[in-house]
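A.B. asks: test case, fold it:
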Amino acid sequence: MSIENRISIKVDGAKREAIETNLNGLKTELSTLLIALSAAEKKDLPKIGEHYMDFVDRAFEGAEKNPELVPPYLKLDEVKVDMEAWKLLHAIERDLERLVSLLGDTATLSGSESYSSMLSFYNFLKQAAKDGVPNAKPLYNSLKHYFPGTGNKSNANKTEEE
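C.D. replies: Sure, this is the predicted structure:
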């Protein structure tokens, strides 16, 4: 039986260091811009998506062209700053979401392949231990605690007694 190997990523020290440096740089640059909201704060805020940004843009344009209609408590300069910030942060968020999705998929596949391979080895080792292959039983015994409750009680007791 052959296990399909769909991924093989080797990251040397220089590449790892470059990734960490860039990630730290991104964190540093964004940390001065970002705030954290509680779940309650998020829940209470009106949400904007791309479909409402068109409304915001058109309404803002109308407010700029008709300043006599703008209530005195609205500061259009601040609205413009918030609009531009949202556009920039939303674009960064979309890029990062795509990157995080690819990162998650790649990590999932890497982890799945290593787990599947070692599960195959473990099952082979289990049989080798039953067959009395030298050195198989101690290694099998050191790994079997990762799978508690597998097999029936009589087999578990029998294996422990051997």
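
A.B. asks: use CA for all of it now, contacts and neighbours both
C.D. replies: Will do.

A.B. asks: and stretch 20-36, what's buried?
C.D. replies: For stretch 20-36, the neighbour count (16 or more other C-alpha atoms under 10 Å) marks no residue as buried.

A.B. asks: list the buried residues in stretch 130-143.
C.D. replies: Buried, per 16+ other C-alpha under 10 Å, within stretch 130-143: 136-137, 140.

A.B. asks: from Leu74, how far out is the residue sitting furthest away from the middle of the chain?
C.D. replies: For the chain, the largest distance from the centre (C-alpha atoms, centre = their mean) belongs to Glu68, which lies 48.4 Å off. Note on Glu68: its distance to Leu74, by C-alpha to C-alpha, to the nearest Å, is 12 Å.

A.B. asks: repeat that for Asp44.
C.D. replies: 20 Å.

A.B. asks: before we move on, what about Lys130?
C.D. replies: 78 Å.

A.B. asks: and what of Ala129?
C.D. replies: 77 Å.

A.B. asks: more neighbours, those two?
C.D. replies: Ala129 (19 against 10; other C-alpha atoms under 10 Å).

A.B. asks: please give me the structure for this one as well, since I'd like to look at both together:
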Amino acid sequence: MARAKNLISAALTAENITKTKTHIGEIETELPFLIALPAEEKRRMNAMGQKSVEYVNLALTGAESFPQYLLPSFKKDEFKKDVTLIRDLQGIRTSVASLLEKLDDTIYGASVDAMQAANEVYDYLKTAGEKDAAVKALVSEMRKRYDHKDKKPADPNKPADPKKPADPKKPDTPKKPGTGGDPDIHLPEE
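C.D. replies: Predicted structure coming up:
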């Protein structure tokens, strides 16, 4: 069995890891105002999305051009500060998102390489296991990765689950291309 091309060949030293984590800590120190909102709280809020950027910018222009029509309690300077912060953080976020995507792809590539190597070792050891009991025991443990429990036969009297596709070979939602169906690692969806 010919092994496919190695996608990544790299190693991190303890010093690399420490320096990287230190730099990440320095970034967080430079941005001490960053917050983490619970998902439930975010769902209850009305936040600016891509479609609202122009609306918010026009509102800021209106607040700056016609302050006489705003209530005295309206904090125009805070509004402008928020809009500027959004713009500035978006630039930083783009760089961080690009880095995160590279980290995810590198982890994925290394996991592909590791699975290919593991499958190759498994194939070699299967043959050796015919002559060596210790190898045979290891191969038996490795085989569990691919063992699938038999499913119970469907009850013909039970109505079909509307959430499940009629044909399991044709799911209602397409799989992400290149995932191979049953990946060992799960990366964030795009």
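
A.B. asks: TM value for the aligned chains?
C.D. replies: TM-score for the superposed chains, counting by TM-score structural alignment, normalised by the length of structure 1: 0.76, backed by 148 aligned residues with a C-alpha RMSD of 2.4 Å.

A.B. asks: give me the element Glu97 of structure 1 is part of.
C.D. replies: If you go by DSSP states H and E, Glu97 of structure 1 is part of helix 76-130.

A.B. asks: packing partners for that helix?
C.D. replies: Helices and strands touching helix 76-130 of structure 1, by 3 or more C-alpha pairs under 8 Å, 6 or more residues apart in numbering; DSSP states H and E, are helix 136-143.

A.B. asks: next helix or strand past the helix it packs on?
C.D. replies: helix 153-161.

A.B. asks: relative to the whole chain's centre, how far out is that following helix?
C.D. replies: 40 Å (C-alpha atoms, centre = their mean, to the nearest Å).

A.B. asks: tilt between it and helix 76-130?
C.D. replies: Interaxial angle of helix 153-161 of structure 1 relative to helix 76-130 (axes from the mean of the first three to the mean of the last three C-alpha atoms, to 10 degrees): 80 degrees.

A.B. asks: so what touches helix 153-161 of structure 1?
C.D. replies: Applying C-alpha atoms under 8 Å, 6 or more residues apart in numbering, helix 153-161 of structure 1 has no contact partners.

A.B. asks: and for stretch 36-48 of structure 2?
C.D. replies: By C-alpha under 8 Å, 6+ apart, the list of residues contacting stretch 36-48 of structure 2 reads Val56.

A.B. asks: now it: buried residues?
C.D. replies: Buried residues in stretch 36-48 of structure 2 (16+ other C-alpha under 10 Å): none.

A.B. asks: how long is that stretch end to end?
C.D. replies: Stretch 36-48 of structure 2: ends 17 Å apart by C-alpha to C-alpha.

A.B. asks: thinking again about what came up before, now the helix holding Glu97 of structure 1 against helix 136-143, angle please.
C.D. replies: 150 degrees.

A.B. asks: can you tell me how far Glu161 of structure 1 is from Leu37 of structure 1?
C.D. replies: 57 Å.

A.B. asks: what does Leu102 of structure 1 give?
C.D. replies: 26 Å.

A.B. asks: do Ser120 of structure 1 as well
C.D. replies: 46 Å.

A.B. asks: how close does Asn46 of structure 2 get to Gly91 of structure 2?
C.D. replies: 22 Å.

A.B. asks: check Thr18 of structure 2 too.
C.D. replies: In terms of C-alpha to C-alpha, Thr18 of structure 2 sits 26 Å off from Gly91 of structure 2.

A.B. asks: now Ala4 of structure 2
C.D. replies: In terms of C-alpha to C-alpha, Ala4 of structure 2 sits 38 Å off from Gly91 of structure 2.

A.B. asks: with Glu28 of structure 2 instead?
C.D. replies: 16 Å.

A.B. asks: what's the answer for Asp147 of structure 2, then?
C.D. replies: 47 Å.

A.B. asks: now swap in Leu125 of structure 2 and tell me
C.D. replies: From Leu125 of structure 2 over to Gly91 of structure 2 (counting by C-alpha to C-alpha), the distance is 51 Å.

A.B. asks: pretty sure Ala136 of structure 1 is touching Phe124, no?
C.D. replies: No - Ala136 of structure 1 is beyond contact range of Phe124, at 9.5 Å (criterion: C-alpha atoms under 8 Å).
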